[in-house]
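**Q** Have a look; sequence and predicted model below, questions after that.
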Amino acid sequence: MMEAFAVSLTHFIMKTTKHCVGVDVSKDSIVCCLGSSQQEITVFSRPKTFTNDLKGFGQLLDWCLQQGDKEVSFVLEATGVYYERLAFWLDDRNQQLSVVLPNKIKHYSKSLNIKTKTDNVDAQILSRFGLERKLDYWKMPTKFMREIKSLTREYQEAKVKIVAAKNQLHAKEHSYNCLVSVSRRLKRQISLLENQLLEIEAELRTTVMSDTLFYDKITKVITIPGVSFITAIIVLAETNGFALVKNAKQLVSYCGLDIQHNQSGGHEGKSKISKKGNSFIRKALYMPALAASRYNKDLKVFYERIIDRKPAKKIGITAVARKLLILIYILWKNDQEYIFEEQINNAVMEVGRY
């Protein structure tokens, strides 16, 4: 019976026009499902499990080839870091793959009214998603971009640890009868973290300066008042140098700074940002937005205009952060320095105003 199923599936696949392998990735294993579609007919293979290592990757590709002579694409879910080895391995072998955010697959699954959640079901959902949607193919970051992304994330993690340690020290020193030894160790920890932060920043600057063209464009981006070298590098590292960004609206959505309106009939709820996107960029833009709202004459006017309409200062800061993100993108795309707001607004219109 299994042989008859395999023969009929192979016969169907050879007549189809689109083939997609959905890959559900976990720490130790990958579950794959091959879907094939022709017009309104779609069939799926039985899920197959491989180990999440080089041996398993090779077996996966062999299994795909055994299903028939065809060109397949792969759809992976961006689950932590576990998908990265397979994505790089497939890209090295010139395979077409797309990496989608988990929230997209979650909402897609709900639209299908699928309540069961297993690795096999998730793999089939990914395959179906790839067959129904036109997805952008994943572009592997260069070694240079991978290095600066690793360093910027380490930098942000060190900053978080320093803030946590300083808060602990403050709490201990203001508590009753704090032990001197406890305070001393916390101060040593803070000093160590601050030294590490300086080391990371120095290595980051050295790495960026090794690429003359990249460094030259960075120096133009940081002419925006309020945007530092670190902020610009974080944005570029997290977006792979805007490799797959087509317009400003898409970029804002990717970073979770897009506005969600809550209105139906006579009901008018609060609007808020989605926060469904890259949190590293949102965190990196918060302090620069605070500074820009005070010291960037163009954005200060913009900020004051926002809070005149909506008195909550957080709304104004978020709007400035979104504006800074678009400015960084525009200056990088056009390879130009920040001059004045009118010029930037004209450029924003070219790429899709948000």
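**A** Arrived safely.

**Q** From now on I want contacts and neighbour counts done on CA atoms only, so please keep to that.
**A** Fine.

**Q** Now for Thr223, how many residues are close by?
**A** Residues within reach of Thr223, counting by other Cα atoms under 10 Å, total 17.

**Q** Skip the chain neighbours and tell me the closest residue to it.
**A** Spatial nearest neighbour of Thr223, chain neighbours left out: Tyr338 (5.6 Å); criterion: Cα to Cα, 6 or more residues apart in numbering.

**Q** That neighbour: what secondary structure?
**A** Of the three states, Tyr338 takes coil under DSSP: H, G, I helix; E, B strand; the rest coil.

**Q** Could you pull up the contacting residues of it?
**A** 220-221, 223-224, 331, 344 (Cα atoms under 8 Å, 6 or more residues apart in numbering).

**Q** helix or strand right after the one helix or strand Ile125 maps to?
**A** Ile125 belongs to helix 119-132 when assigned by DSSP states H and E. In the C-terminal direction, the helix or strand that comes right after helix 119-132 (DSSP H and E) is helix 143-173.

**Q** which residues does the closest residue to Trp89 other than its chain neighbours contact?
**A** Leaving aside its sequence neighbours, Trp89 sits nearest to Phe57 (Cα to Cα, 6+ apart; 7.7 Å). Going by Cα under 8 Å, 6+ apart, Phe57 touches 50-51, 86, 89.

**Q** Comparison target below:
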Amino acid sequence: MRTLDNKTVTDKTCSVAIAQFGLERKLDLWHRPKSIYSNLQQLTRERDQIVFERTMVKNHLHAEKSETEPNESSLSGINTRIKFLNGQEKEIKKEIGNWISTDAYLKQEIENICTIPGIDELPAVIILAETNGFELIRNKRQLTSYAALDVEEKQSGTLVKGKPRISKSGNRHLRKAMHLPGLTAVRWDDNFRDLYARIVSKNGIKMKGLIAVQRKLLEMTYSIFKNKCFYEKEYEAKRIDQKNSVPAQMA
């Protein structure tokens, strides 16, 4: 709107600017999110808030125990609070499971996604809930940008040269959900371990390697969901063998 000639800001000028933006850009029509994804999103975000609150309460408990003379009534109250939060999280997980069991299609898609190393039911549900089943995602690049796992770089001439880093301008719930799966995949799967080691060997920064793994995992969930398939550990090796076998057959 700042690039337009009109400097007056009213409801009318703003609506004109929005209309012009819609005419100049190829935008997808907005559709109401499916109720099951909307409910799952609310539940997973509520669980995330409970986990965050429980961490704060546990830190408070640790601080109280570190006192010279801890107050027993305070410790009892904190422990009661932790048990209450544990119960809330358990109920939310049960409700998430009930929603999944009502939709056979969604259940099968989650099972396919869970074949990816490091991703279990909860991260799979968060990914689908936050993207509305990849409804408006056109490609992997758009998905990584939405999750704020895309790399931004600032450079101009020889004077301005910032370090490349992830943008963090996106869905923080989606980005947060990929952290633990990334750690698990690096530990238990050779493909992701090799990717992690290759990135770290270039710059010596472990976090960059971990973010690359998280991005790869997220892209893989998108591919598996769109292609209605499951994870194959030897897929890349088979693809290379098939590619090399074609010239040999032609010869």
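**A** Received it, and whenever you're ready, just let me know what you need. Since this is a predicted model, take the numbers as computed values, not measurements.

**Q** For the two chains, what TM-score is obtained?
**A** Between these two chains, after superposing, the TM-score reads 0.86 (TM-score structural alignment, normalised by the length of structure 2); 238 aligned residues with a Cα RMSD of 2.4 Å.

**Q** Go through the contacts of Tyr338 of structure 1 and give me the one with the most neighbours.
**A** Val221 (25 neighbours).

**Q** Does that one touch Trp332 like I think?
**A** Yes: with contact defined as Cα atoms under 8 Å, Val221 of structure 1 reaches Trp332; the gap is 6.4 Å.

**Q** and the residue positioned nearest the centre of structure 1, what does it touch?
**A** Nearest residue to the geometric centre of structure 1 (Cα atoms, centre = their mean): Asn278, 4.6 Å. Going by Cα under 8 Å, 6+ apart, Asn278 of structure 1 touches 238, 254-256.

**Q** Can you flag which of the residues you listed belong to strands?
**A** Among those, none falls in strands (DSSP state E).

**Q** Quickly name whichever of the residues you listed is closest to Val7 of structure 1.
**A** Of all these, Val7 of structure 1 sits closest to Tyr254, with 42.6 Å by Cα to Cα.

**Q** ok, now how distant is the closest one from Phe214 of structure 1?
**A** 23 Å (Cα to Cα, to the nearest Å).

**Q** okay, the two: which has more neighbours?
**A** The neighbour comparison of Tyr254 of structure 1 against Phe214 (other Cα under 10 Å) goes to Tyr254, with 19 against 13.

**Q** what's stretch 192-200 of structure 2 aligned against in structure 1?
**A** The aligned range for stretch 192-200 of structure 2 in structure 1 is 299-307, by TM-score structural alignment.

**Q** The matching stretch vs structure 2, mean deviation?
**A** Once fitted to structure 2, stretch 299-307 of structure 1 is off its aligned match by 0.6 Å on average (mean Cα distance after the TM-score superposition for structure 1).

**Q** shouldn't Ile317 of structure 1 be in contact with Ala289?
**A** Yes: proximity of Ile317 of structure 1 to Ala289 meets the contact threshold set by Cα under 8 Å, at 5.8 Å.

**Q** which one of those two has more residues nearby?
**A** Ala289 (28 against 24).

**Q** Would you mind finding the match for the more buried one in structure 2?
**A** By TM-score structural alignment, Ala289 of structure 1 lines up with Gly182.

**Q** ranges for the helices of the stretch 151-251 of structure 2?
**A** Ranges of helices in the stretch 151-251 of structure 2, per DSSP state H, counting those that start in this stretch, are 172-177, 179-188, 190-203, 206-227, 235-250.

**Q** From Ala248 of structure 2, how far out is the residue nearest to Phe192 of structure 2 when sequence neighbours are not counted?
**A** Distances taken as Cα to Cα, 6+ apart place Val186 nearest to Phe192 of structure 2, at 5.2 Å, with adjacent residues excluded. Shown here: Val186 of structure 2 relative to Ala248 of structure 2, a distance of 35 Å by Cα to Cα.

**Q** Comparing those two, which residue is more hemmed in?
**A** Higher neighbour count among Val186 of structure 2 and Ala248: Val186, with 22 against 8, using other Cα under 10 Å.

**Q** pretty sure the more buried one is in contact with Arg193, am I right?
**A** Yes: under the criterion of Cα under 8 Å, Val186 of structure 2 makes contact with Arg193 at 4.4 Å.

**Q** ok, back up a step: quick one: which of the contacts of Tyr338 of structure 1 hold up in structure 2? List them.
**A** Checking the contacts of Tyr338 of structure 1 against structure 2 (both residues aligned by TM-score structural alignment, their matches' Cα atoms under 8 Å), the contacts still present are 220-221, 223-224, 331.

**Q** now, which of those sits nearest Ile41 of structure 1?
**A** Leu331 (46.6 Å).

**Q** Going by neighbour count, list what's buried in the strand ranked longest in structure 1.
**A** If you go by DSSP E, structure 1 has its longest strand at strand 29-38. Across strand 29-38 of structure 1, burial judged by 16 or more other Cα atoms under 10 Å covers 29-37.

**Q** now swap in stretch 100-112 of structure 1 and tell me
**A** Buried-residue list, stretch 100-112 of structure 1, by 16+ other Cα under 10 Å: 100, 105, 108-109.

**Q** and which of the residues you listed is nearest to Leu186 of structure 1?
**A** For the buried residues of stretch 100-112 of structure 1, the residue nearest Leu186 of structure 1 by Cα to Cα is Val100; the value is 41.2 Å.

**Q** farthest residue from the center of structure 1?
**A** Asn177 (45.9 Å).

**Q** Translate that one into the numbering of structure 2.
**A** Using TM-score structural alignment, Asn177 of structure 1 pairs with Glu69 in structure 2.

**Q** before we move on, what about Arg205 of structure 1?
**A** Per TM-score structural alignment, Arg205 of structure 1 is aligned with Gly97.

**Q** Please, which helix or strand holds that match?
**A** Using DSSP H and E, Gly97 of structure 2 falls in helix 72-101.

**Q** Would you mind listing the outside residues contacting the helix or strand that that helix is followed by?
**A** Next along the chain after helix 72-101 of structure 2, taking DSSP H and E as the criterion, comes helix 104-113. For helix 104-113 of structure 2, the surrounding residues in contact (Cα under 8 Å, 6+ apart) are 100-101, 119-121, 124-125, 221, 224-225, 228-231.

**Q** Only the buried subset of the residues you listed, as a PyMOL command please.
**A** The PyMOL command for the buried members of the contacts of helix 104-113 of structure 2 (criterion: 16+ other Cα under 10 Å) is given here:
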select buried, resi 100+119+124+125+221+224+225+230+231
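
**Q** Ser274 of structure 1: how many residues sit nearby?
**A** 14.

**Q** wait, what's in contact with it?
**A** Contacts of Ser274 of structure 1 were listed using Cα under 8 Å, 6+ apart, and they are 256-260.
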